[in-house]
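In: Turn this into a structure:
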Amino acid sequence: MTPMNNADYLTRLEHADELEALKAAKKASGLTYEQLAELIGVNKVWLASVFEGQQYVPEEYTVKLAEALKISPSATAFLNSHPYKGNTDPILYRLHEVIDTYGPAIKDIIHEQGGNAIMSAIDFGLDVDVTEDAEGNHRVIIKFDGKLLPYAKKGKYPW
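Out: Sure thing, here's the model as predicted:
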């Protein structure tokens, strides 16, 4: 198989038709990501990422998703392969900008409060909400919840 070119990688054309069909089935269901996530027992943000082709989905959840959307399990089976991931959207650029701008400060605070450690992206939770503040402005609230992983001290220092 020829490797994907950069354009295919960034736009995830590998399963574009299947993803569009999945989005159409979700729209036809009338369910929100939150409602659908609750039905199948997953996180709403993770599920929304699935619909963008950004997640590997274990078979048990591809089956539950098909049942919830009242479609054939064969229509969700493609989600059981590991995707190529990329970003092409302005919101994603802003998220990168946030990490580029505040990442070093976040790192310093993690080390200051948690010691010689990092935040796990595997033992990790994520939530997103849009709220309205007292002035009527809409605000985006993003919560990262990663396990603090102290560096292992195996062998002689420095390890």
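In: only C-alpha atoms for contact and neighbour calcs from this point on.
Out: OK.
In: Which residue ranges of this protein form helices?
Out: In the chain, the helices defined using DSSP state H lie at 6-11, 16-29, 33-40, 44-50, 59-69, 90-114.
In: Return the set of buried residues in stretch 124-136.
Out: Within stretch 124-136, no residue is scored as buried using 16 or more other CA atoms under 10 Å.
In: which residues sit against it?
Out: Applying CA atoms under 8 Å, 6 or more residues apart in numbering, the contact partners of stretch 124-136 are 43-46, 138-147.
In: compare with the first, here's sequence two:
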Amino acid sequence: MENKASVVSRLLAVKQKSAKSYSEIAEETGLTNVYVGQLLRRQAQLKPSTAPKLRASLPDLTDDLIQEMMTPPMRSYDPAIVNEPAIYSMSAIDFYCSVDKIKGVDGNDRVVVTFDGKYLSHSEMRAENMVSRIRLQ
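Out: Prediction:
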């Protein structure tokens, strides 16, 4: 198994050779452009039902790259880059993100970042509400 940096380098070379943008690949696969970026950086797992669509969009993907993308990724964070006290309590359950480019009223390019996720409120972990403890008594 290759190291992650080598796999990502190969995946990004395939994308570059295709001359397609993340948005174009997303449109062809039915994914969001951010998710395509995550796939090509080994931050998300390619699902079997999506593999043929991705291969059609990026025909230079080899069998070994597809297989690598279908394994669960090992995500990691550099503490020098991410230094956020709540980083491990954040959740992305049922969460979508997209990045789009539009023309502003002045004709200049603008970026639109859309976060679309399920709202999960924080709850206080009170012992009296712990159902398993109540049943054990």
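In: What would you report as the TM-score here?
Out: After superposition, the two chains reach a TM-score (TM-score structural alignment, normalised by the length of the second structure) of 0.66; 122 aligned residues with a CA RMSD of 3.6 Å.
In: Turn the helices of the first structure into TSV, including distance to Tyr151 of the first structure and mean neighbour count.
Out: Shown next, in TSV, are the helices of the first structure (distance: least, CA to CA, whole Å; neighbours: other CA atoms under 10 Å):
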stretch	distance to Tyr151 of the first structure	mean neighbour count
helix 6-11	33	14
helix 16-29	39	15
helix 33-40	34	16
helix 44-50	27	17
helix 59-69	33	18
helix 90-114	11	12
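In: okay if I get those helices as a markdown table plus distance to Thr131 of the first structure?
Out: What follows is these, written out as a markdown table (distance: least, CA to CA, whole Å):
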| stretch | distance to Thr131 of the first structure |
| --- | --- |
| helix 6-11 | 30 |
| helix 16-29 | 23 |
| helix 33-40 | 15 |
| helix 44-50 | 16 |
| helix 59-69 | 28 |
| helix 90-114 | 17 |
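In: Look up how far Leu10 of the first structure lies from the nearest residue to Glu18 of the first structure once chain neighbours are set aside.
Out: Once flanking residues are discounted, Glu18 of the first structure sits nearest to Ala75: 7.2 Å by CA to CA, 6 or more residues apart in numbering. Distance from Ala75 of the first structure to Leu10 of the first structure, counting by CA to CA, to the nearest Å: 23 Å.
In: repeat for Leu148 of the first structure
Out: 31 Å.
In: Alignment lookup: Pro73 of the first structure to the second structure.
Out: Matched to the second structure by TM-score structural alignment, Pro73 of the first structure sits across from Asp63.
In: just Pro83 of the first structure next, same as before
Out: Residue pairing (TM-score structural alignment): Pro83 of the first structure is matched to Pro73 of the second structure.
In: Does that match touch Leu46 like I think?
Out: No: at 9.5 Å, Pro73 of the second structure does not count as touching Leu46 under the criterion of CA atoms under 8 Å.
In: Looking at those two, which is more packed in?
Out: Neighbours around Pro73 of the second structure and Leu46, counted as other CA atoms under 10 Å, are more numerous at Leu46. The numbers are 23 against 17.
In: give the contact list for the more buried one.
Out: Leu46 of the second structure neighbours (CA under 8 Å, 6+ apart): Leu39, Ile66, Met69, Met70, Thr71.
In: again, only using 10 Å
Out: By CA atoms under 10 Å, 6 or more residues apart in numbering, the contact list for Leu46 of the second structure reads 35-36, 38-40, 54, 66-73.
In: Scan the first structure for its longest strand.
Out: When the first structure is parsed with DSSP state E, its longest strand is strand 117-132.
In: quick revisit: taking the contacts of stretch 124-136 of the first structure, tell me the two that lie furthest apart.
Out: With CA to CA as the measure, no two of these lie farther apart than His138 and Lys147, at 29.5 Å.
In: Neighbour count for those two, which is higher?
Out: Applying other CA under 10 Å to His138 of the first structure and Lys147 shows that Lys147 carries more neighbours, namely 15 against 11.
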